[in-house]
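A.B. asks: could you work out the structure for the sequence below:
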Amino acid sequence: MSNWEDISWKGYLREDGRKGIRNLVLVIYTVECASFVAHGIANNEDDVHVIGFSGCYDNAYAIRMMLALARHPNIGAILSVGLGCEYTQPGKIADVVRESGRPAESFFIQENGGTSKSIAKGKEIVNELKAKIARISQVEMKPADLVVGCECGGSDATSGLAGNPVVGSFFDKLVDAGGTAVFEEIVELIGLKEILLDRAVNDEAKQAVDYAYEKAMRYCQSVQQWSASPGNFAGGLTTIEEKSLGAFAKSGSRSIQGILKVSQTPPGKGLWLLDSVPDDHFMQFGYTNPNDSEGILDLISTGAQIVLFVTGRGSVIGSPVAPLLKITGNPKTYENLIEDMDFNAGQVLEGKETLDSASDDLFQLIIRIAKGELSKPEKLGHKEFFIPYKHQDTPSLQSGCRA
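C.D. replies: The predicted model follows:
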């Protein structure tokens, strides 16, 4: 299908000019001790999502991540809940979010009588917030307003042959329609330095890509771990270069505009590479992507209204804030996990679809999701997330989170 740029639907305009495809209330907990109450407040409602940080000591990376998610275009309002002892203050989060034009409230559990009373109070606040954001008027959205992220996990041989190439073809069409595409997992691009540099749009982008690549190499060497797992080998992959080429296929063929840090919104349209690798001086609290949920949340923190997850062997996760669409290039995986998988790119390998027609089908599905259709993880109630301690050379809170 051509003329993707002409398709339109209704979305939610935020004060920073970005547009959301959902109008959610986000409940944020600022320490693990408040997580039970936060989830009790949300009560697994479709339009109330939860994120939180487990640590008692604050961490700039985690705070920046929470602020970015709290001011995501899909979020209409937030409630920030703390226990009362932790360093990260829920009131300060609410203050910053309120400055973005969104309704925001906060409280401490210790000041509200414990578990049951705090859950009741939180539900009352959430209902008030829902009523406020229900009055937000909808505006026209087009593919040019979309930011779509992608990562892959549980890869097998079909990921590089079908799953990621179909996404890459879609990314080309999205960029050509004026939209924005973000891909990540630079540790899964080891061995492709010259190919990456050739795709950089200019010298500035080339220098940024070079720095991020070399940092990823040093990181993998320092932790003595490369992005290849027993599951990858069982799925037919044999070398890190083979896996890297398959992972890179999801980027399509358009020029890489530059490097994004976690919680930084793209400064322009086009294709961007997200760098989530900790800097050389990072504190040894965790790895760059200890699980798929962190990587997906990294993409959502850039403002992606929709995230694609390519998996050959299968996955049963979802995400808060932005719908997750799970794509597989393996027809057997699609049939085996049909309740969880959104899109069967394996039809390309079976000769039932061409790469071009399959990416058209994927684009149409994404438009339907943007219009309000629920992804399979949304239907099942999946809202997994993970915010770790991490030290990273990220932009300032103002530039990184659009305060």
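A.B. asks: drop to CA atoms for contacts and neighbour counts, all remaining ones
C.D. replies: Will do.
A.B. asks: give the contact list for V25.
C.D. replies: 47-49, 75-79, 126, 129-130 (CA atoms under 8 Å, 6 or more residues apart in numbering).
A.B. asks: go again with 10 Å.
C.D. replies: Contact partners of V25, counting by CA atoms under 10 Å, 6 or more residues apart in numbering, are 42, 45-50, 70, 74-79, 103-104, 126-127, 129-130, 133, 321.
A.B. asks: from these, list just the buried residues.
C.D. replies: 42, 46, 48-50, 70, 74-79, 103-104, 126, 129-130, 133, 321 (16 or more other CA atoms under 10 Å).
A.B. asks: narrow those residues to those in helices?
C.D. replies: Residues from the buried ones among the contacts of V25 lying in helices, with DSSP state H as the criterion: 42, 70, 126, 129-130, 133.
A.B. asks: what about the helices in the stretch 251-400 of the chain?
C.D. replies: Using DSSP state H, counting those that start in this stretch, the helices of the stretch 251-400 of the chain run over residues 292-300, 331-336, 355-371, 376-380, 397-401.
A.B. asks: quick check: longest strand of this protein.
C.D. replies: strand 75-82 (DSSP state E).
A.B. asks: buried residues, whichever helix or strand comes after it. List them.
C.D. replies: Next along the chain after strand 75-82, taking DSSP states H and E as the criterion, comes helix 90-99. Neighbour-count burial for helix 90-99, counted by 16+ other CA under 10 Å, picks out 90-91, 93-94, 96-98.
A.B. asks: residues making contact with helix 90-99?
C.D. replies: Identification of contacts with helix 90-99 by CA under 10 Å, 6+ apart yields 15, 28-31, 63-64, 66-71, 77-84, 102-108, 403.
A.B. asks: which of those residues are buried?
C.D. replies: For the contacts of helix 90-99, buried by 16+ other CA under 10 Å: 28-31, 63-64, 66-71, 77-84, 102-108, 403.
A.B. asks: alongside the first, I'd like the structure of this one:
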Amino acid sequence: MSETHFPSPNEPSPMLEGWPRSDGRKGIRNVVAVAYLVECAHHVAREIVAQFREPFDAFNDADGPGEAPVHLIGFPGCYPNGYAEKMMTRLTTHPNVGAVLFVSLGCESMNKHYLVEQVRASGRPVEVLTIQEKGGTRSTIQYGMDWVREARAQLALQKKVPMRLDELVVGTICGGSDGTSGITANPAVGRAFDRLIEAGAACLFEETGELVGCEYHMKSRAARPELGEEIVACVAKAARYYSILGHGSFAVGNADGGLTTQEEKSLGAYAKSGASPIVGIVKPGDIPPTGGLYLLDVVPDGEPRFGFPNISDNAEIAELIACGAHVILFTTGRGSVVGSALSPVIKVCANPLTYRNLAGDMDVDAGRILEGRATLEEVGREVYDVTLEVSRGARSKSESLGHQEFILTYKTFEPVGPACLPASARVAIPVVASH
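C.D. replies: The predicted model follows:
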């Protein structure tokens, strides 16, 4: 990618461009989301999306003319779940989404009428197709194809507007970690986070199950004493959750990659957060009300229940996106190749050997630090620069390869308490009630 000028703290924030949304946010992509509302509708939704799948070298939703890409998301469950409904609401009204087609079987519990109302109120084109009412598989697919074509035509008429860097939300996650992750890619992302936050952006880090042992380090960085106590409680909840499951967030692949203990992995994961003050805690679907650094609590509240999953990378990416993340910084040592629907994923590779083996999937070679070919500060600046380029429309490697991974399962969460949010924004996160 081309070299981007990095501003000094005294220079004005670099400008981006985005698609304006009625809630005041702006999107860096303009996606048509096709969302199935139960597993029984998954095939029909997938077939609709397949008709619009682009070749790997085509990317038409950046600068210039072209049609919006079509992405598949969905919820497989048949029984109601407030978390899943809130997630679906936030995802389908995400600033990167320009239009939404819901695909329903007809007898599932997800409240499709509520979802349609929420999307319509946001000013986006929206439709719901109920397979039981549209004549079955073939006819519903045809209805869906026709609707998506019309939606893309409408989106092609939209124009971008100026977008400030302090309107950007960036998330980070690590996957396939090894012994190099905590000393190259993760701290490089932390440096990029500090620069983004200095420019006013909101940045989200998570994986509380991989932050066990770091809670008092985070407490010392909390913007307010009461927030520090909430951070400690948040990590304690994660430790209990994993204890009940019978294992921590430490996989065989981590050990094969040179990590020796959960504590070592935790310190590496913690490095992604950088050095900025932590200004708040949010839960999946909560939109950060201000700029700054936020901890995303992804571990369910209450006791683990049947159907609640262990934490997985793709589920956490979806949760970051549901919090409004325009782009995801994904660090990997072993070489995860996943991307995501809706928001682009930037891969920061920790291990130089992995990068050389999987260069077609990786955006940034942080392993150069180990080989003395770059400093941590230089790679941190590169991560920052690439984040801006992708936010301006450049395609990340996972986008180019057509990755659109997505997972949404059952969980339960209580709303965050007032101590978790900056005082000026404690009424700023709207509650999405389950229906």
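A.B. asks: would you pull the TM-score for this pair?
C.D. replies: The TM-score (TM-score structural alignment, normalised by the length of structure 1) is 0.96; 401 aligned residues with a CA RMSD of 1.8 Å.
A.B. asks: before we move on, back to that, the longest strand of structure 1 aligns to what range in structure 2?
C.D. replies: Counting by TM-score structural alignment, strand 75-82 of structure 1 pairs with residues 97-104 of structure 2.
A.B. asks: now the matching stretch, how far from the centre of its chain.
C.D. replies: 18 Å (CA atoms, centre = their mean, to the nearest Å).
A.B. asks: now do stretch 356-364 of structure 2
C.D. replies: Averaging C-alpha positions (CA atoms, centre = their mean) puts stretch 356-364 of structure 2 21 Å from its chain's average.
A.B. asks: buried set for that stretch?
C.D. replies: For stretch 356-364 of structure 2, using 16+ other CA under 10 Å, the buried residues are 359, 361-364.
A.B. asks: which bit of structure 1 covers that stretch?
C.D. replies: Against structure 1, stretch 356-364 of structure 2 falls on residues 335-343 (TM-score structural alignment).
A.B. asks: any idea how far apart the tips of that stretch sit?
C.D. replies: Using CA to CA, to the nearest Å, the span of stretch 335-343 of structure 1 from its first residue to its last is 11 Å.
A.B. asks: now swap in stretch 368-375 of structure 2 and tell me
C.D. replies: Start and end residues of stretch 368-375 of structure 2 are separated by 8 Å (CA to CA).
A.B. asks: what's the answer for stretch 329-348 of structure 2, then?
C.D. replies: One end of stretch 329-348 of structure 2 sits 7 Å from the other (CA to CA).
A.B. asks: tally of neighbours for the corresponding residue of structure 2 for F309 of structure 1?
C.D. replies: In structure 2, the residue paired with F309 of structure 1 according to TM-score structural alignment is F330. Neighbour count for F330 of structure 2, taken as other CA atoms under 10 Å: 28.
A.B. asks: who's in contact with F330 of structure 2?
C.D. replies: Counting by CA under 10 Å, 6+ apart, F330 of structure 2 touches 171-176, 185-186, 189, 272, 313, 317, 336-339, 345-349, 362-363.
A.B. asks: among these, name the buried ones.
C.D. replies: 171-176, 185-186, 189, 272, 313, 317, 336-339, 345-349, 362-363.
A.B. asks: quick one: contacts for the aligned partner of A84 of structure 2 in structure 1?
C.D. replies: Here A84 of structure 2 is matched to A62 in structure 1, going by TM-score structural alignment. Contact partners of A62 of structure 1, counting by CA under 10 Å, 6+ apart, are 30, 52-55, 68, 88, 263, 386-391.
A.B. asks: now V34 of structure 2
C.D. replies: 42, 45-46, 48-49, 70-74, 92, 99-103, 126-128, 144, 148.
A.B. asks: sec struct for it, please.
C.D. replies: Going by DSSP: H, G, I helix; E, B strand; the rest coil, the secondary structure assigned to V34 of structure 2 is strand.
A.B. asks: ok, now A216 of structure 1?
C.D. replies: State at A216 of structure 1, reduced to three classes by three-state DSSP: helix.
A.B. asks: that one maps to what in structure 2?
C.D. replies: Checking TM-score structural alignment: A216 of structure 1 goes with A238.
A.B. asks: verify the contact between its match and E206 for me.
C.D. replies: No. Look at A238 of structure 2 against E206 with CA atoms under 10 Å: they stay out of range, at 11.3 Å.
A.B. asks: shared neighbours, the two?
C.D. replies: Counting by CA under 10 Å, 6+ apart, the common neighbours of A238 of structure 2 and E206 are 297-299.
A.B. asks: which of these tops the neighbour count?
C.D. replies: Busiest of the shared contacts of A238 and E206 of structure 2 [other CA under 10 Å] is V299, holding 27 neighbours.
A.B. asks: skipping adjacent residues, who's closest to the aligned partner of that residue in structure 1 in space?
C.D. replies: By TM-score structural alignment, V299 of structure 2 lines up with V277 in structure 1. Closest residue in space to V277 of structure 1, ignoring its immediate chain neighbours: T288 at 4.8 Å, by CA to CA, 6 or more residues apart in numbering.
A.B. asks: distance of that neighbour from L196 of structure 1?
C.D. replies: 20 Å.
A.B. asks: please apply the same query to D292 of structure 1.
C.D. replies: D292 of structure 1 is 23 Å from L196 of structure 1, by CA to CA.
A.B. asks: find the nearest non-adjacent residue to R124 of structure 2, please.
C.D. replies: Closest residue to R124 of structure 2 apart from its sequence neighbours, by CA to CA, 6+ apart: A99 at 5.3 Å.
A.B. asks: ok, the one you found touching V70?
C.D. replies: Yes. Contact criterion CA under 10 Å: A99 of structure 2 and V70 qualify, at 9.4 Å.
A.B. asks: identify the contacts common to the two.
C.D. replies: Common neighbours of A99 of structure 2 and V70 (CA under 10 Å, 6+ apart) are 30-34, 148, 152.
A.B. asks: and L174 of structure 1, which helix or strand is it part of?
C.D. replies: helix 164-176.
A.B. asks: give the aligned range of that helix in structure 2.
C.D. replies: Helix 164-176 of structure 1 maps onto residues 186-198 of structure 2, going by TM-score structural alignment.
A.B. asks: tell me the average deviation of that stretch from structure 1 after fitting.
C.D. replies: By mean CA distance after the TM-score superposition for structure 1, the fitted stretch 186-198 of structure 2 averages 0.3 Å away from its aligned residues in structure 1.
A.B. asks: quick check: buried residues in that stretch?
C.D. replies: Applying a neighbour-count criterion of 16+ other CA under 10 Å, one finds 186-198 buried in stretch 186-198 of structure 2.
A.B. asks: and the residues you listed, which two are the farthest apart?
C.D. replies: Spanning the widest gap among those are N186 and E198, at 18.5 Å by CA to CA.
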